[in-house]
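*Asks:* Here is a sequence together with a model predicted from it:
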Amino acid sequence: MKQLTDQIGTSHFFESTPRRIVSLVPSQTELLFDLGLEDQIVGITKFCVHPNHLLKTKKIVGGTKQVHFDKIKALQPDIIICNKEENTLEMVQELSEIAPVWVTNVVTIVDNLQMITDFGLLFDTTAKAQALNQSIDLALADFTTFVATIPVQKVAYFIWKKPYMVAGSATFINELLRLNRFDNFFGTQSRYPEIAVDASTRYDAVDLVLLSSEPYPFKNEDLAEFTSLFPNAKIRLVDGEYFSWHGSRLLKAISYFKKWHKELFIDV
C-alpha cells in the first residue's frame, strides 16, 4: 500500500503503482513522457502537443475544460492527472467516480520541483525525477548569474484580448517573470485581471510589453494597438509555453530565456 498526497492536499492510497494514466494537462503529459512513461499514458487532451506524436498514438478524450467522460471510463485508467488551474472542480469531482484524480497546483518553481518529485514517487521513476530536478537546479543557478547584471524592468504580460487580460500575482507566469528580473506591473492584482482600456488610457511606467502565443495567439499585427497604451515600452511576442507550462518544460524554458535575452534584451 502506497499513500501519497497531491498538491491540493488530497491523500491517495494505491495498492500498486498506477500503470494506466490519463493526463488532462498538456505540460504534465510532456513531463510524463520525459520521465519515461510513454507506454503508461493511455489518454490525453487535444492540447497535449508535446511530444506531437502522442496525438496519433494515444486516445484523445477532449480538452482541458471539457472531456468525454465515457471515453475516459472506457480506458480503465488507474489514475487521472489534473491541475487546479487547467481543469475545473466539477470535472475533478466527476472524474473521481472513475479513478483516483491526482491534482497538481504549481504557482512557484518550488511547486514545480515538488510536482516532479511527486511523479517520481507516484510512478516509480524517482531516479529520473531526481535527475531532472538536478538539471533544473543547475540551469536555474546558471541563468540567475546570467541575468544578474540586467536592469530590472516593469513588464506587462498579456494573455488575452477583447477583453485585455494580463498575468497578475499568484501565477506561474508571474514567477517566471521574476526569474527573468521582470517586475510585473500588474503583479499587485490577483491571477488574471481584465485591464480596462479607453481612449485616454496610458501606462507610461511600463518598459516592456509581452504578448503571449497562448491562450490567445497574439500575432505581429497585434503589436501596433499597444503602442498608444504603452508609449515608452518595447513590445514583443513571446512563446507562451515557456512562461506558463509546468514540469520538464521549465528546463527548456531556461534555455529559451537565455537565448531570448541575448537576442533582444541584452542591451537594456
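*Replies:* Everything's here; your move.

*Asks:* from here on, contacts and neighbour counts on C-alpha atoms
*Replies:* Will do.

*Asks:* what comes up buried for the lengthiest helix in the chain?
*Replies:* As assigned by DSSP state H, the longest helix anywhere in the chain is helix 126-147. Across helix 126-147, burial judged by 16 or more other CA atoms under 10 Å covers Thr126, Lys128, Ala129, Leu132, Asn133, Ile136, Ala139, Leu140, Phe143, Val147.

*Asks:* Repeat that for stretch 200-213.
*Replies:* Result for stretch 200-213 [16+ other CA under 10 Å]: buried residues Arg202, Val206, Asp207, Leu208, Val209, Leu210, Leu211, Ser212, Ser213.

*Asks:* Kindly present the residues you listed as JSON lines, with separate columns for secondary structure and distance to Val22.
*Replies:* Output for the buried residues of stretch 200-213, formatted as JSON lines (DSSP: H, G, I helix; E, B strand; the rest coil; distance: CA to CA, whole Å):
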{"residue": "Arg202", "secondary structure": "coil", "distance to Val22": "46"}
{"residue": "Val206", "secondary structure": "coil", "distance to Val22": "42"}
{"residue": "Asp207", "secondary structure": "coil", "distance to Val22": "42"}
{"residue": "Leu208", "secondary structure": "strand", "distance to Val22": "39"}
{"residue": "Val209", "secondary structure": "strand", "distance to Val22": "37"}
{"residue": "Leu210", "secondary structure": "strand", "distance to Val22": "33"}
{"residue": "Leu211", "secondary structure": "strand", "distance to Val22": "31"}
{"residue": "Ser212", "secondary structure": "strand", "distance to Val22": "28"}
{"residue": "Ser213", "secondary structure": "coil", "distance to Val22": "26"}
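
*Asks:* one more structure, for comparison:
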Amino acid sequence: MATPTGPQRIVCLTEETTEWLYLLGEEARIVGISGYTVRPRRARQEKPRVSAFLDGKIDQIVALQPDLVIGFSDMQAALADKLIRAGLNVFITNQRSVAEIFATLRLVAGLVGASDRAEAWIAACQAEHARIAAVAATWPRRPRVYFEEWDEPMISAIRWVSELLATAGGDDIFPELAVQNLGKHRVVAEALAPAQRAPDVIIGSWCGKKFRPEKVAARPGWAGVPAVQHRRLHEIKSCDILQPGPAALTDGLAQMHAFCAAWAADAAR
C-alpha cells in the first residue's frame, strides 16, 4: 500500500473543504472542522469543531498540530493572520465563480494526491450541469429570479449562485451585482429595486438563519410582484448553496432548477 502524500493533518475552516475531502475518501486527514459543518452529517460526530467563520479556537487548533489549515474568503483574513502568527501553514482560497470552484476542488484534490478521483467526480458533475441546461433550453420562457442572500440589508446573489441559476434555467435580476466580489458591493440599495424588476421567482438563503417568505411578501410595495402574487417564494438552505464547493454544484443547483422548472411548466399552460 502506497504511503499517503501531502498534508496528513488538515483543519478545515469552512464546510466545503470538509465535504470535498469526504467525497474523495480522504476524511482521515481531517483533524478539525468548522462548527457550521453539516455536510456530511457524520463529520460533526467524527471531527472536533474548532472554528466559526470569522474566528476560531486558536489554542485548540494549534493543539491539533495540523500541517495545513484550509479556509475560504477574504473575510477569514484576520483568522488566517492569527493562525499564521501561531506558526501554522495556512491556505486560503477566494473562489467566486463556478469555474473557480472547480479549479479549487482540483487544487485541494492535488494536495492530497486524489486528482484522479476528483476528475471523475467533476466530469460527472459537469455532465449533470449540461443535462440541466439542455432541459432549460427547451422552455419557451425563463423565469426572472431574485436571489436574496441576506435581508437587512438586502444582499443579492454571489457570482457562483448567479451562474448556477443561469444553468438552472433562471435569469438573475441583478446580474450587475453578481460580478461584485464583496458582499457589501452586492447590497441592494433601494428597498423597492427588487420589486421594480418584477421577479417571477424569489429564492431566499439567509446565510444561516431561516428564510421568512411571509416577511418578504409583506414588504411595502411588493404586493404586485409576480413571485408574491403567485406565491413563488422558496428557501434553499445556506449549506446547500452559499458554500463554494460540492453542495452548491449539486444540491443547490438541483433545487433552483426545480423551482424554475415548476414556473416554466405553469407558464407554458
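*Replies:* Happy to help now that I have it. Computed from a predicted model, the values in this text were never measured in an experiment.

*Asks:* And the TM-score between these chains?
*Replies:* Once superposed, chain against chain, the TM-score is 0.82 (TM-score structural alignment, normalised by the length of the first structure); 250 aligned residues with a CA RMSD of 2.5 Å.

*Asks:* As TSV, the buried residues of stretch 200-213 of the first structure with distance to Ile80 of the first structure would be great.
*Replies:* Shown next, in TSV, are those (distance: CA to CA, whole Å):
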residue	distance to Ile80 of the first structure
Arg202	45
Val206	41
Asp207	42
Leu208	39
Val209	37
Leu210	34
Leu211	32
Ser212	29
Ser213	27
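
*Asks:* can you count the residues close to the aligned residue in the second structure for Thr29 of the first structure?
*Replies:* Counting by TM-score structural alignment, Thr29 of the first structure corresponds to Thr18 in the second structure. Thr18 of the second structure is flanked by 28 other residues according to other CA atoms under 10 Å.

*Asks:* could you pull out the strands for the second structure?
*Replies:* Counting by DSSP state E, the second structure has strands at residues 10-12, 30-34, 49-51, 68-72, 90-93, 144-151, 154-156, 171-172, 201-204, 233-235.

*Asks:* Now the last one on the first structure. Mean distance?
*Replies:* Translated: strand 233-235 of the second structure. For strand 233-235 of the second structure, the mean deviation from the first structure after alignment is 1.8 Å (mean CA distance after the TM-score superposition for the first structure).

*Asks:* The first structure: matching residues for that strand?
*Replies:* Against the first structure, strand 233-235 of the second structure falls on residues 236-238 (TM-score structural alignment).

*Asks:* Then the longest one?
*Replies:* Following TM-score structural alignment, the partner segment of strand 144-151 of the second structure in the first structure covers residues 154-161.

*Asks:* Buried residues, the matching stretch. List them.
*Replies:* Applying 16+ other CA under 10 Å to stretch 154-161 of the first structure flags Lys154, Val155, Ala156, Tyr157, Phe158, Ile159, Trp160 as buried.

*Asks:* need the contact list for the second one.
*Replies:* By CA atoms under 8 Å, 6 or more residues apart in numbering, the residues touching Val155 of the first structure are Phe182, Asp183, Asn184, Phe185, Val206, Asp207, Leu208, Val209, Leu210.

*Asks:* Tell me which of these you also see in the second structure.
*Replies:* Conservation of the contacts of Val155 of the first structure in the second structure, assessed by both residues aligned by TM-score structural alignment, their matches' CA atoms under 8 Å: retained contacts are Phe182, Asp183, Asn184, Phe185, Val206, Asp207, Leu208, Val209, Leu210.

*Asks:* Give the aligned equivalent of the first one in the second structure.
*Replies:* Alignment of Phe182 of the first structure against the second structure is given by TM-score structural alignment, with Gly170 as its counterpart.

*Asks:* how near is that match to Ala261 of the second structure?
*Replies:* Gly170 of the second structure sits 9 Å away from Ala261 of the second structure, taking CA to CA, to the nearest Å as the criterion.
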